[in-house]
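Chemist: From the sequence below, what's the structure:
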Amino acid sequence: MLRRAASIALLFVTHGAYAVTAPSVTLHGTTFSTEFATDDASRELGLMNRTELAADHSMLFVFVDDEPRAFWMKNTLIPLDILYFNKDRQLVSMQLNAQPCKADPCAIYPSGGQYARYVLELKAGTAGKLGLKLGETLTIEGDPGTVR
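Modeler: Here you go, the predicted model:
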């Protein structure tokens, strides 16, 4: 009986630890589950071909260097808010309500010359609902292996 109780306790501890390390980001006091895009292939695919994005979900693009970034919406089917963060995870630029692109040429959504290491995509309208301002800090939970 004692062994079974220990096994059940271990099961709860293990699952509880997993819940703590599940990938998420927090911005302006709101936490979003997230997917990490940390290599060229995952960054290129991004949120393409998805028909919906839950209001509490996001995708975080992680780069190893700091430079001006630009995103496009080719084959992305849902409008997005695209938020650019520097190496210190401070919000430096926003492209709000970026629209899907079905045919070339697609609009480019740049970081406005600002250097960015992290780019967060959220459902369009989220930044406005949160009242985001430049300088906000992004908190990242979970380890995709390259988050710096």
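
Chemist: drop to CA atoms for contacts and neighbour counts, all remaining ones
Modeler: Noted.

Chemist: now the strands for the protein?
Modeler: With DSSP state E, the ranges of strands along the chain come out as 24-27, 30-37, 57-72, 80-85, 91-98, 108-123, 138-141.

Chemist: Not counting sequence-adjacent ones, nearest residue to the most centrally placed residue in the chain?
Modeler: By C-alpha atoms, centre = their mean, the chain has its centre lying nearest to residue 60, at 2.5 Å. Here the nearest residue to residue 60 in space, its sequence neighbours aside, is residue 120; by C-alpha to C-alpha, 6 or more residues apart in numbering that works out to 4.6 Å.

Chemist: What residues does the residue nearest to residue 50 when sequence neighbours are not counted make contact with?
Modeler: Of all residues not flanking residue 50 in the chain, residue 77 sits nearest, at 6.1 Å (C-alpha to C-alpha, 6+ apart). When contacts are counted by C-alpha atoms under 8 Å, 6 or more residues apart in numbering, residue 77 touches 48-52, 100-101.

Chemist: Here is the second sequence; please produce its structure so I can put it next to the first one:
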Amino acid sequence: MKRWLAPIFLLLTGCVSAAPGSKSPAVVLHGQRFSAEFATDEPSREHGLMMRTTLAPDHCMLFVFSYTAPQAFWMKNTLIPLDILYFDTDRRLVSMQLDVPPCKADPCPIYPSDAPARYVLELSAGTARRIGAKAGDELRIEGDIGPVR
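Modeler: The predicted structure is shown next:
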């Protein structure tokens, strides 16, 4: 293959993998779409957004559990303030912890849900208030969550 054809070939193969109709992982809440990272196993749920210094306003992390129960999160090694939203099995918003600050003390405070939850969404602090999220709102998930462990 000619040397100048290689970059064109790579570009075209990238276009095929991003075919129309394919969607990157995202969630939609109260009419707002957020690109999402899914945390579906114990190691990814434990690590979450630790050690990150920023979270784009249109980005989030969705924690998916294989069971529904009261959930509790903490901010150990989390450097950015967050909104933590809890959703039940039907993906209805059941609880919110807003403007949760980074943990600067040890032990870190715990932020529990007020009701059993299966999905937990972390957004940049202030986002839930800005979009008008409220109890009962439905979370729509776009993309393949994959196996939940």
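
Chemist: give me the number of residues near the residue nearest to residue 60 of the first structure?
Modeler: In terms of burial, residue 120 of the first structure registers 23 neighbours under the definition other C-alpha atoms under 10 Å.

Chemist: what do you get for residue 8 of the first structure?
Modeler: The tally of other residues near residue 8 of the first structure (other C-alpha under 10 Å) stands at 12.

Chemist: Ends of stretch 123-134 of the first structure, what's the gap?
Modeler: The first and final residues of stretch 123-134 of the first structure sit 18 Å from each other (C-alpha to C-alpha, to the nearest Å).

Chemist: Run a quick neighbour tally on residue 138 of the first structure.
Modeler: Burial of residue 138 of the first structure is recorded as 19 neighbouring residues (other C-alpha under 10 Å).

Chemist: any idea how far it lies from residue 32 of the first structure?
Modeler: Taking C-alpha to C-alpha as the measure, residue 138 of the first structure and residue 32 of the first structure are separated by 11 Å.

Chemist: now swap in residue 22 of the first structure and tell me
Modeler: Separation of residue 22 of the first structure from residue 32 of the first structure (C-alpha to C-alpha) stands at 11 Å.

Chemist: Have a look at those two and say which one is more surrounded.
Modeler: Shown here are residue 22 of the first structure and residue 32; by other C-alpha under 10 Å, residue 32 has more neighbours (18 against 14).

Chemist: The strands of the first structure into a markdown table, with extra columns for distance to residue 15 of the first structure?
Modeler: Rendered in a markdown table, the data for those read as follows (distance: least, C-alpha to C-alpha, whole Å):
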| stretch | distance to residue 15 of the first structure |
| --- | --- |
| strand 24-27 | 16 |
| strand 30-37 | 17 |
| strand 57-72 | 21 |
| strand 80-85 | 31 |
| strand 91-98 | 33 |
| strand 108-123 | 27 |
| strand 138-141 | 16 |
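
Chemist: Thanks again, I'm all set now.
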